[in-house]
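Novice: sequence first, then the predicted structure:
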Amino acid sequence: MSEQSFNVFSAKADQIDPEANIIATYYVEGKDISIEEAGVKIAAEESIGTWTEVSTATEWIIRNLPAKVFQHKVQDKNTGIIKIAYPNTLFDFETGGIPHILSIVAGNLFGSSALQNVRLLDLQFPSEFVSLFKGPKFGVEGVRKLVGTLDDRRPHLGTIIKPKVGLNPRETANVAYEAAIGGVDFIKDDETLTNQKFCPLADRVTHVMNALDRVKSET
């Protein structure tokens, strides 16, 4: 790998602003390359996608978009921990969200022929991204108000409908009814149940809410 590649895709720690970058920590095992070189290969592939000179790589691209290895800790010859800073400019925080971030920091690197093994260990997010997440809509006290546990302060009980997929809206509502009539506070869909044809979201919500209204009238 050329000296120019090291210059483009590496930096000193004091040159990295954590508010201007997403910082990723990786465990890396290289194939006959140093840990620093493995980090540079990851930084290049996951940011601008090339570590060789191409005519379409403008000065603006080279100046603003490359990820940079800024810390590496060698554990043995070809194994270690590296930190890479990905500039905020690479990301579409508002509409791309977590899937877009993962496609960059944990994308093609897992198939790299230069690496024996690689694992994403940690992500540090800048305030610009974190501020998009407003936190819980109700919070614990708000939930207590909704379910009537402000005074007795008892623990809440929740359940997940099973099987996690396959039930139609009416069947889902029947399970929700049995859980609610038994005293469960929270009933949630499994994360794999979204808006599949066998259980459309709008129909599911309608039937489940009718079932919960029935519980309310009976208790």
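Specialist: All right, it came through fine. Numbers count the residues shown, from 1 in each chain.
Novice: only C-alpha atoms for contact and neighbour calcs from this point on.
Specialist: OK.
Novice: and after the helix or strand hosting I84, which helix or strand comes next?
Specialist: Element membership for I84, per DSSP states H and E: strand 79-87. The C-terminal neighbour of strand 79-87 among helices and strands, as given by DSSP H and E, is helix 93-105.
Novice: other residues contacting the strand holding I84?
Specialist: 16, 20-30, 35-36, 39, 43, 47, 64-75, 105 (CA atoms under 8 Å, 6 or more residues apart in numbering).
Novice: buried residues in it, which are they?
Specialist: Within strand 79-87, the residues scored as buried using 16 or more other CA atoms under 10 Å are 79-87.
Novice: who are the contact partners of the nearest residue to P126 once chain neighbours are set aside?
Specialist: Nearest-residue entry for P126: E19, 4.5 Å, with adjacent residues in sequence omitted and distances by CA to CA, 6 or more residues apart in numbering. Taking CA under 8 Å, 6+ apart as the criterion, E19 is in contact with 125-128.
Novice: run the last query once more with 10 Å
Specialist: Shown in contact with E19 (CA atoms under 10 Å, 6 or more residues apart in numbering): 87-88, 124-129.
Novice: in ChimeraX, how would I select just the buried ones from those?
Specialist: Per 16+ other CA under 10 Å, the buried members of the contacts of E19 correspond to this ChimeraX selection:
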select :87,88,125,126,129
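Novice: let's bring in a second one:
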Amino acid sequence: MCFGNRREENVDRIYAEYDLETPGDLTDTAAIIAGEQSSGTFMKLAGETEALKEAFGARIESIVETGQFDKPSLPCKIDGTKYTRGKIRLSWSLANMGISLPNVLATVAGNLFELREVSALRLLDVEFPQEFAQKYAGPQAGIAGTRLLTGVSSGPLIGTIIKPSVGLSPADTASLVLELAEGGIDFLKDDELQANGPHCPIADRVQAVMTVLNRFADSTGKKPMYAFNITGEMDEMKRNADLVRDAGGTCVMVGIHSVGLPCVTELRRHTDLPIHGHRNGWGLFSRSPDIGISFIAWQKFWRIAGVDHLHVNGLRNKFSEDGASSIASARQCLTPLFRGAKDFRVMPVFSSGQSAEQVEDTYKALDSTDLIYCAGGGIMGHPQGLAGGISSLREAWQAAVAGVSLEAYSATHPALRAAVETFRPRFS
């Protein structure tokens, strides 16, 4: 459930909603969570006066019971005769943590998941007051800036990931990039596993790749965007962002879970380049319905911190996430987070086993082409080669936007037909 920004409520508070299961009473357990995450502890203390609790204690805003069960969803230290599930909504004074993303995260997703009174707990949504839009830069490029830098004014950005993920030299990578650029690619990225190792140092990779892309841009007027993986220590990321900028690059990629919110925030302050936010490790937060953080809540932190692109998987992807979740995630990226010019919208990135085969259903479900559609095997595994793979994706999107079925359009477009025949069986 997404409750958005509720302007009729206090703007100096943080609101969060959870799916809670407990062997105890919902109200009692909600009070334990509220106390643990604000002014209370496991016992009554003299210093926690009524005045202090009123000013700084977390408030229970609402509780709605949704069901009762005979067994706990997760291991629980407290045995119960029944386990009650419900949606609870809590709020905290902004004075507790200040306008600080790391401290909001510690408040709404800190020491509550492991409480003994909890047999399931999932953070569903967080509401940030407008003050966060004033303190944090948010996305530098977002959707409009990414389109401007790539020269793709409408339609999806057709993208790919350098494959094999690791093992290629800088020269090998540059050779592959040139072939992809000549095939019509809009966006390329390092795999998240390709960092700064001795077989492909980032300085050499940037030099080799940007030499190719700059020459291609000089001769054609089009410069595909390449997201170089600069994940590392803070000083190292700043140096490498400058390296990419000075070489004429237009994007950097960061494994956002690996570096954390403060590093992404500082990198955004340091560089004007778009930040491609890779969510490797996301399954730790998302895979279980009984613990973790929903994408609705999670993505808000990273948009405020300053990423411009966020991965959302895709339909019939190679992971455990279902297609409906991926579409809902993409919609969140395209939904304004704050009012005003700084709405912090970001470009959703469809990836993970994508090919021309999923395009028609993706467009029908999302009803937008504001996205990066990344296909690794879907391009490089195409029987007509890289150019055929790229053409098949463009043709699939042309058909989808025109309202023509994939089958009908592929009858007169050989690259698309080959893609459908090659990829349709894989994840259906």
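Specialist: All right, it came through fine. Predicted model, so just to flag it, every value in this text is computed and none were measured.
Novice: drop the TM-score for these two in here.
Specialist: TM-score of the superposed chains, computed with TM-score structural alignment, normalised by the length of the first structure, equals 0.69; 197 aligned residues with a CA RMSD of 3.5 Å.
Novice: of the contacts of E19 of the first structure, closest to G97 of the first structure?
Specialist: F129 (8.6 Å; CA to CA).
Novice: how about the closest one, nearest residue that isn't a chain neighbour?
Specialist: F93 is the one closest to F129 of the first structure (CA to CA, 6+ apart), at 6.1 Å.
Novice: what about whichever residue in the second structure pairs up with the one you found, how many residues close to it?
Specialist: Matched by TM-score structural alignment, F93 of the first structure corresponds to I99 in the second structure. Look at I99 of the second structure: counted by other CA atoms under 10 Å, it has 20 neighbours.
Novice: how close does I99 of the second structure sit to P129 of the second structure?
Specialist: I99 of the second structure is 9 Å from P129 of the second structure, where distance means CA to CA, to the nearest Å.
Novice: helices of the stretch 201-350 of the second structure, residue ranges please.
Specialist: 202-220, 234-246, 256-259, 261-270, 283-286, 295-305, 323-333 (DSSP state H, counting those that start in this stretch).
Novice: could you dump these to a markdown table with distance to L180 of the second structure and mean neighbour count?
Specialist: Below are these laid out as a markdown table (distance: least, CA to CA, whole Å; neighbours: other CA atoms under 10 Å):
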| stretch | distance to L180 of the second structure | mean neighbour count |
| --- | --- | --- |
| helix 202-220 | 10 | 17 |
| helix 234-246 | 20 | 18 |
| helix 256-259 | 27 | 17 |
| helix 261-270 | 29 | 19 |
| helix 283-286 | 30 | 15 |
| helix 295-305 | 30 | 22 |
| helix 323-333 | 26 | 21 |
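Novice: nearest to T49 of the second structure, of those helices?
Specialist: Comparing the helices of the stretch 201-350 of the second structure under CA to CA, the one sitting nearest is helix 295-305, at 32.0 Å.
Novice: spatially central residue in the second structure, please.
Specialist: The centroid of the second structure falls nearest to L310 when counting by CA atoms, centre = their mean (3.5 Å).
Novice: thought that residue was touching R331?
Specialist: No. Counting by CA atoms under 10 Å, L310 of the second structure stays clear of R331, with 11.6 Å between them.
Novice: what do these two both touch?
Specialist: 347-348.
Novice: now stretch 331-347 of the second structure: which residue numbers in the first structure?
Specialist: So stretch 331-347 of the second structure is aligned with nothing, judged by TM-score structural alignment.
Novice: ends of that stretch, how far apart?
Specialist: First-to-last residue span, stretch 331-347 of the second structure, CA to CA: 10 Å.
Novice: residue farthest from the centroid of the first structure?
Specialist: Furthest out from the centre of the first structure (CA atoms, centre = their mean) sits E218, at 41.5 Å.
Novice: stretch 300-314 of the second structure maps to which residues in the first structure?
Specialist: Residues of the first structure matching stretch 300-314 of the second structure: none, counting by TM-score structural alignment.
Novice: return the set of buried residues in stretch 98-105 of the first structure.
Specialist: Those would be 100-101, 104-105, for stretch 98-105 of the first structure by 16+ other CA under 10 Å.
Novice: nearest to T172 of the first structure among the residues you listed?
Specialist: H100 (32.3 Å).
Novice: how much space separates the closest one from F125 of the first structure?
Specialist: Relative to F125 of the first structure, and taking CA to CA, H100 of the first structure is found at 14 Å.
Novice: what of Y86 of the first structure?
Specialist: Distance from Y86 of the first structure to F125 of the first structure, by CA to CA: 10 Å.
Novice: same deal with L157 of the first structure?
Specialist: 32 Å.
Novice: again with K77 of the first structure
Specialist: Counting by CA to CA, the gap from K77 of the first structure to F125 of the first structure is 30 Å.
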